[in-house]
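[1] Sequence and predicted structure are below.
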Amino acid sequence: MFIRNENFKQYINAYPAVATLITINLAIFIMTLIPNLGEEIFSFGVSVNGLITQGEWWRIVTAMFLHGGWMHILFNMFSLFLFGPELERIAGKMRFLAIYFLSGIGGGLVTLAIPDPFYASVGASGAIFGIFGAFGAILVRYRNSLPQLRQIILPIIVISVIMTFLQAGVNAASHIGGLATGFVIGLFFFKPKPIATWKR
């Protein structure tokens, strides 16, 4: 289910939304490595609570495409590469993108609850946790029909949440906010219906 055995061309053709998001994230990350330009991109796009509350709301979205280092972006893009395709297959391209972006925005809004105007964050983690939340909603909607998905995704969700609170420098508000947003949206998108009717 989450094992990718497509070649490069097959992957792009089968999962255009996931492939596009990965490409954009990697391209922007490479741009942030360029002297001067990288500092300008970060200055414009990083999520800073005080600046957002002063009206710079775009930062909630732009921060989703910025990452703080190689390990940060590689971990997030590997998670998107691994778990995104199955959700795109089930939901379709537009619903997948809605889950991804709204979850990232949800994580950004929850981050604003942190009582520190100088709190800054970047990363696609909130959106990726939204993918996990959407899978959680699928399990609720089809609780008796998908034992394989339950065996795989539930431990991943639990471990991811635990690691959120054990690791230093992690925006736990974004993770939990994204997870909750993806779950709620998933409950709306994945109303009970025969599994055979899912997009394939």
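    Noted; the coordinates are in hand. What you see is a predicted model; the values in this text were computed from it and never measured.
[2] C-alpha only now, for contacts and for neighbours.
    Will do.
[3] burial measure for residue 33, as a count.
    Residue 33 has 13 neighbouring residues, counting by other CA atoms under 10 Å.
[4] need the longest helix for this protein.
    Assignment by DSSP state H gives helix 70-91 as the longest helix of the chain.
[5] helices and strands around the next helix or strand after that one, which ones?
    Using DSSP states H and E, the helix or strand that follows helix 70-91 in sequence is helix 93-111. For helix 93-111, the elements it packs on are helix 16-32, helix 59-62, helix 70-91, helix 125-141, helix 172-189, judged by 3 or more CA pairs under 8 Å, 6 or more residues apart in numbering; DSSP states H and E.
[6] Looking at those, which is nearest to residue 119?
    Closest to residue 119 of the helices and strands packed on helix 93-111, according to CA to CA: helix 172-189, at 11.6 Å.
[7] contacts for that closest one?
    Here helix 172-189 makes contact (CA atoms under 8 Å, 6 or more residues apart in numbering) with 91, 95, 99-100, 102-111, 114, 125-138, 141, 161, 164-165.
[8] Would you write a ChimeraX line that selects the buried entries of these?
    Buried residues among the contacts of helix 172-189 (16 or more other CA atoms under 10 Å), as a ChimeraX selection:
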select :91,99,100,102,103,104,105,106,107,108,109,110,111,125,126,127,128,129,130,131,132,133,134,135,136,137,138,141,161,164
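[9] okay, now the one to match up with it:
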Amino acid sequence: MSEQPNYTPPASKPRISLKAMALTLILVLFNIAVYFYQIAFASPLESRESNLLLFGANIYQLSLTGDWWRYPISMILHSDAMHIGFNSLALLVIGIECERVYGKFKLLSIYIISGVGAALFSAYWQYQESLKAVDSFSLYMPINNTVYITIGVGASGAIMGLAAASVIYLFKTINSPDVPDIENAKLKRQLYNIIAMIALTLVNGMQSGVDNAAHVGGAVIGALVSLGYVISAKKSYLIDLLITAIAAALLIFAIYSISFSTDEDLLFEREFIYQEIQKEVTDANQ
């Protein structure tokens, strides 16, 4: 008598259940609620960019000189209705499946660690790019009092982390000898669809105005964290908690190491930005 496969196909679990997708729905609704709060109560200035700066957008001159709190805050901010709309849809599509296969604790861990890590990576990347630009053009550009800023907001880094986590899970499951051929083909289609979505996001991110560094950072961090969950030999809540604690500790260490720069030029730009925004606030209150 042949042995029965011990693989339980995902289809055997209910796909339409509010309880099964509760955390994803909460995250989506929370992001939407924050966006409405932005436009209703957190917009004292005329400029959308200035309001985002006040509220906690990720700006490398500020984030890397002590404003580490901008990393988690920026991932719940969105620039406009289209931005929050696309991110909410993407979070629903990716998050519901991720919540089903990983569970709520691991979903939330991947989401937060990927989102915060993506913002940190983006700030550091932009800083390094600014140093390259100075080296390349300092002989040709006149010195002036203009400071250029790039405002990073949105949950896309966290969503890319969840997408990468889905790829890790599907890849491992597809290569399991216990998966029936029919289910294997179905999982492969899901894998190809998610990989295509990630690729399209990164290609689209090459255009001006899109923070592609956050997309790349979120995907890499999400893949690494989920890899720890997937390959752990012993499945238990304590093991998952340990993996999460290690990932969070590494992220905190990276934030501490990078986000308190004493670079004089960076500190000058920080002071300049805060002076300019304070002028806007003063003018708006008069």
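    Everything's here; your move. The structure presented is a predicted model; accordingly, all values stated were derived computationally and were not measured.
[10] re the thing from before, return the mean post-superposition distance for the longest helix of structure 1 against structure 2.
    Mean deviation of helix 70-91 of structure 1 relative to structure 2 after superposition (mean CA distance after the TM-score superposition for structure 1): 0.5 Å.
[11] Map residue 136 of structure 1 across to structure 2 for me.
    When structure 2 is aligned by TM-score structural alignment, residue 136 of structure 1 is paired with residue 167.
[12] quick one: contacts for that match?
    191, 194, 195, 223.
[13] The second one contacts residue 161, correct?
    No - counting by CA atoms under 8 Å, no contact exists between residue 194 of structure 2 and residue 161, whose distance comes to 11.8 Å.
[14] picking that back up, overlap between the contacts of residue 167 of structure 2 and structure 1?
    Contacts conserved in structure 1 for those, using both residues aligned by TM-score structural alignment, their matches' CA atoms under 8 Å: 194, 195, 223.
[15] Of these, keep whichever come out buried.
    Listed as buried from these are 194, 195, 223; burial here means 16+ other CA under 10 Å.
[16] In CSV: those residues, plus distance to residue 66 of structure 2.
    CSV is the format used below for these (distance: CA to CA, whole Å):
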residue, distance to residue 66 of structure 2
194, 36
195, 36
223, 28
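[17] quick one: which of the residues you listed is nearest residue 92 of structure 2?
    Of all those, residue 92 of structure 2 sits closest to residue 194, with 13.4 Å by CA to CA.
[18] would the closest one count as being in a strand?
    No - counting by DSSP: H, G, I helix; E, B strand; the rest coil, residue 194 of structure 2 is not part of a strand but helix.
[19] In structure 2, what stretch matches stretch 83-98 of structure 1?
    Counting by TM-score structural alignment, stretch 83-98 of structure 1 corresponds to 94-109 in structure 2.
[20] If you count neighbours, what's buried in the matching stretch?
    Quick answer for stretch 94-109 of structure 2 (16+ other CA under 10 Å): 94-100, 102, 104, 106-109.
[21] residues making contact with stretch 39-50 of structure 2?
    Contacts of stretch 39-50 of structure 2 (CA under 8 Å, 6+ apart): 51, 55, 79, 151, 277, 280, 281, 284.
[22] between those residues, which is nearest residue 242 of structure 2?
    Ranked by distance to residue 242 of structure 2 (CA to CA), the contacts of stretch 39-50 of structure 2 are led by residue 55 at 33.2 Å.
[23] Looking at structure 1, name the residue matched to the closest one.
    Aligned against structure 1 - with TM-score structural alignment as the criterion - residue 55 of structure 2 pairs with residue 44.
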